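Asker: What follows is a protein structure lacking sequence information:
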């Protein structure tokens, strides 16, 4: 059963129920006061809620204490289908841009149930759309028609895309639940760490004491008394006047210089970044009532990885992780997937030899044990070269060894790179497709083929082609890893809800690409660890069937996040 919501989550809501065949069963218009209890009543029958944008609708329900099991996020699913190579001949892909292509709104049971078959829908409804210009019923019908059209010629592709749409929508629910609940955060611990690193909090703004002291040191060493080290242009000019041959103020360039200013300047940059990204102002803005409430953007990166709209949740530095502390009587269960992307390309390519290298847990050490490379450090270098397209240095030198040892896995990313160099799309395992290269790429390739083109035109065209090939090489691995992770947390979410007892419900509190934190009653820590592991195993089977790839995890129960590293 599907329940399609239209209108506004804070105004009148049109609620339309469709049965499994897409036939309209009922339709009703509800006030805000009527809407909340109606959702609560209908959720007991476990429908799939179909709405324009989870970030718009779900916070209203969460604020009322309601969680839902399943949804279909029309905006997220539209974006996937609109760009999917498998859907390129469908009506949805061919239509001119419309309101469904706009940027996201500015607010912000795994198994047979979550990913079950969503059967055909009837023709688009004649119900009027809401004030955004988005007609939820019509868009849902259009998306289902696109999947049906794909299924006629590519049933496996349609099934994978359907799984991706369900996983993406489940991720949207999880993102809003994590935002609402927040990550446990001790402001006293955070303040103490900042004071130790930066000095006391300035009373009236300005630089903390240690940053000001470093600023004075930098000015003295560069003989530039009026220098503002936060101004990149002024700093670069001062460095050049002091005789440093640098073209930027990056740490890589600075480390190559021999001058007494290098060490204090690098220290200043590190502490200044901490102060601006996670200092006292950040704590005031983002931590409320002992919780950090980030705003996740599901699918915010083109590969399907998440981004954040603010708060920097995906880049919590080590200096402040000690502030992430479990409540009394609770614990943090932290899990990290090891070497995820190499395992992903092994599974995608069906390279059993590479999969075997990761069977005991550490895939990099497995490469050493197999005699492919001599050290674990070289194994990591070689694999990074394969995933990111190294052409120089030690990574490039080691690449031929990987190709000989694992021709299927390395061949998969090489093929993706060659496709990108030609300007072709590539797709993840479930069917998220890469964008086409931009106008600069197109112009450069055309210029290089013209009869009057010169060596410079050809060099630029080749360079842009190689750059795009590096992007598509990594797209298939990173994007499929993101799909595995979505299925992992979707399955984990259902398992955690089933563990709830009178002392509380363990819940996802943080997600970073291949890492999760579950905030759990302490007595459930072992059960949560088992749930994390079994959800990872199920995610592997869901994507890759019986292929023998091991998605190894490190799982620890700690009282604070810094203890997990």
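Answerer: Nice, thanks for sending it over. Here the structure is a predicted model, which is why all the values come from computation and not from measurement. Residues are numbered from 1 along each chain as shown.
Asker: Every contact and neighbour count from this point should use C-alpha atoms.
Answerer: OK.
Asker: Return the residues in contact with residue 380.
Answerer: residue 364 (CA atoms under 8 Å, 6 or more residues apart in numbering).
Asker: Quick check: which element contains it?
Answerer: Assigned by DSSP states H and E, residue 380 belongs to helix 376-388.
Asker: what residues does stretch 317-327 touch?
Answerer: Against stretch 317-327 from outside (CA under 8 Å, 6+ apart): 183-190, 193, 274, 278, 332, 519, 559-563.
Asker: returning to that earlier point: buried ones in the helix holding residue 380?
Answerer: By 16 or more other CA atoms under 10 Å, the buried positions in helix 376-388 come out as 376, 378-388.
Asker: Need these in JSON lines (columns: distance to residue 346).
Answerer: Below are the buried residues of helix 376-388 laid out as JSON lines (distance: CA to CA, whole Å):
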{"residue": "376", "distance to residue 346": "18"}
{"residue": "378", "distance to residue 346": "19"}
{"residue": "379", "distance to residue 346": "15"}
{"residue": "380", "distance to residue 346": "15"}
{"residue": "381", "distance to residue 346": "17"}
{"residue": "382", "distance to residue 346": "15"}
{"residue": "383", "distance to residue 346": "12"}
{"residue": "384", "distance to residue 346": "14"}
{"residue": "385", "distance to residue 346": "15"}
{"residue": "386", "distance to residue 346": "12"}
{"residue": "387", "distance to residue 346": "12"}
{"residue": "388", "distance to residue 346": "16"}
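Asker: then this one, side by side with the first:
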């Protein structure tokens, strides 16, 4: 059963039940309390809740103590189907831009807007959109049932990811403010009472001014700093830490230390803690599919970029543990499965894939194996990666053929797609592909720029198929893990996801369930591999650690 929720133009909420054949019941008009009752009574029947944006509808349910198992996020699904190569020629793909092409819910806590004012759909009709999406999949199925089935799995996984993102935001990551504050004070000095730089940062700033003989220098100002470095005779073109590390001058050591401290202060300092940590929990706002490959992004809080300095503040509650798991060499395993390259799959079976390449005689060291694989994934044309590419090509022709074909398609301006059917965007209107023939009077520089742009886009599409399919596997991994964690709940609590970082998850669990969670994490990874790739013999190896704080997992 599908249940469509929509904001009513007359205020309040409408609930419409749809059969699998698309037959609609008479809509029920509900207020906020009525919706909570309706969800609670219908959820045991395991319907799929259909709504415009999970980030709009789900927070209010979570705040009321309700969770749903399945949903379809129409806006996320629309974005995938609108761009998918498989949907060419369908009504959805060919339709002009409409309300479903707009951005999702803006940042901020919107848990109360749903009940206070009714859900605004901005003129969009959720039932019509849902039926259009189902008809689109039917159209694809008529010509390629396998593609339609994969797209349907992708929509379900993406929508489940949206549920997980809101659950993690609502529950929050356990965070020790005292540990975080102690870390900041040790690195930066005491928190300034009236703004300004902490004492240690100001001391470093003074050392930089002395070394560069510029008492008025503001080291936070990139233009001022660059001018001072040049006046000191240093051959700099920028102020990045990578460029500065190559220089020898008394100002460099305190400057690098200053930049590190300033980054910590701005990204995860006291102001960040005040804004994002409440009642011992860090509540990030994830953006599902925020990157074109399907990877997640964040609206704020930086959950995808927690630096090592503050990870000790991610600390399990008393009597609880953190189970941290990450997938080893995920993207190489993904392209092995996509290309059905059994030789590469065998190299990674139940072990470190890079060491497997060494043991198979493909390369001589693990470091070379890693360099070679990065070259394959990102299109190395020079250096050590390019030198090692012929060895990979001979050993794993299917894998290299897959990524090379994706690169050539990108150079021609064509779309490429992930395993489940998310397709790459097309280059801009001013882009010319590798096959474009320049006019006879076109400057040579223009021709070079066009060909370089084609190569750059080819590197993007080369990596798109690997990174995007890895994101699909990870979403299925989390979806399966979410179900298993709920089944483990007992009187002492329920294990729950608190962090997702591309190929890494963290679960906060009652300590006595940590071993069971470890098994669940591993089984969910195996199931995700089978769900996507059937019986192809590829292993998705995990590193799993049970710790009391996040910094202990690395």
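Answerer: Sure, I can see it. Keep in mind that this is a model prediction, so the values were computed, not measured.
Asker: Got a TM-score for the pair?
Answerer: Overlay of the two chains. TM-score (TM-score structural alignment, normalised by the length of structure 2): 0.96; 544 aligned residues with a CA RMSD of 1.5 Å.
Asker: quick one on the thing from earlier: and for the helix holding residue 380 of structure 1, what span of structure 2 is it aligned with?
Answerer: On structure 2, the counterpart of helix 376-388 of structure 1 by TM-score structural alignment is residues 366-378.
Asker: what's the answer for stretch 317-333 of structure 1, then?
Answerer: Residue span in structure 2 matched to stretch 317-333 of structure 1, by TM-score structural alignment: 307-323.
Asker: Endpoint to endpoint, the matching stretch covers what distance?
Answerer: Stretch 307-323 of structure 2 stretches 19 Å from its first residue to its last (CA to CA, to the nearest Å).
Asker: One more: stretch 241-253 of structure 1?
Answerer: 16 Å.
Asker: which residue numbers in structure 2 go with that stretch?
Answerer: Going by TM-score structural alignment, stretch 241-253 of structure 1 sits over residues 231-243 in structure 2.
Asker: Could I get the buried residue list for that stretch?
Answerer: For stretch 231-243 of structure 2, by 16+ other CA under 10 Å, it's residue 239.
Asker: Can you give the contact residues for it?
Answerer: By CA under 8 Å, 6+ apart, stretch 231-243 of structure 2 touches 212, 222, 225-226, 229-230, 244, 247, 256, 259.
Asker: Just the buried ones from these, in ChimeraX syntax?
Answerer: Filtering those down to the buried ones (16+ other CA under 10 Å) takes a single ChimeraX command:
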select :212,225,226,229,244,256,259
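Asker: Looking at the contacts of stretch 231-243 of structure 2, which one is closest to residue 503 of structure 2?
Answerer: Nearest to residue 503 of structure 2 out of the contacts of stretch 231-243 of structure 2 is residue 259 (CA to CA; 28.6 Å).
Asker: what sits against the closest one?
Answerer: Neighbour list for residue 259 of structure 2: residue 241 [criterion: CA under 8 Å, 6+ apart].
Asker: Can you name the helix or strand that it falls in?
Answerer: Per DSSP H and E: helix 252-268 holds residue 259 of structure 2.
Asker: and that helix, how far out from the chain's middle?
Answerer: Helix 252-268 of structure 2 sits 26 Å away from the centroid of its parent chain (CA atoms, centre = their mean, to the nearest Å).
Asker: Same question for stretch 481-494 of structure 1.
Answerer: With CA atoms, centre = their mean as the basis, stretch 481-494 of structure 1 stands 11 Å off its chain's centre.
Asker: who's in contact with that stretch?
Answerer: Stretch 481-494 of structure 1 is contacted from outside by 109-111, 164, 167-168, 170-171, 174, 303-305, 340-341, 344, 430, 507-508, 513-514, 531-532, 535-536, 538-540, 542-543, using CA under 8 Å, 6+ apart.
Asker: Mind giving me the PyMOL select for the residues you listed, buried ones only?
Answerer: Buried subset of the contacts of stretch 481-494 of structure 1, written as a PyMOL selection, criterion 16+ other CA under 10 Å:
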select buried, resi 109+110+164+167+168+170+171+174+303+304+305+340+341+344+430+507+508+513+514+531+532+535+536+538+539+540+542+543
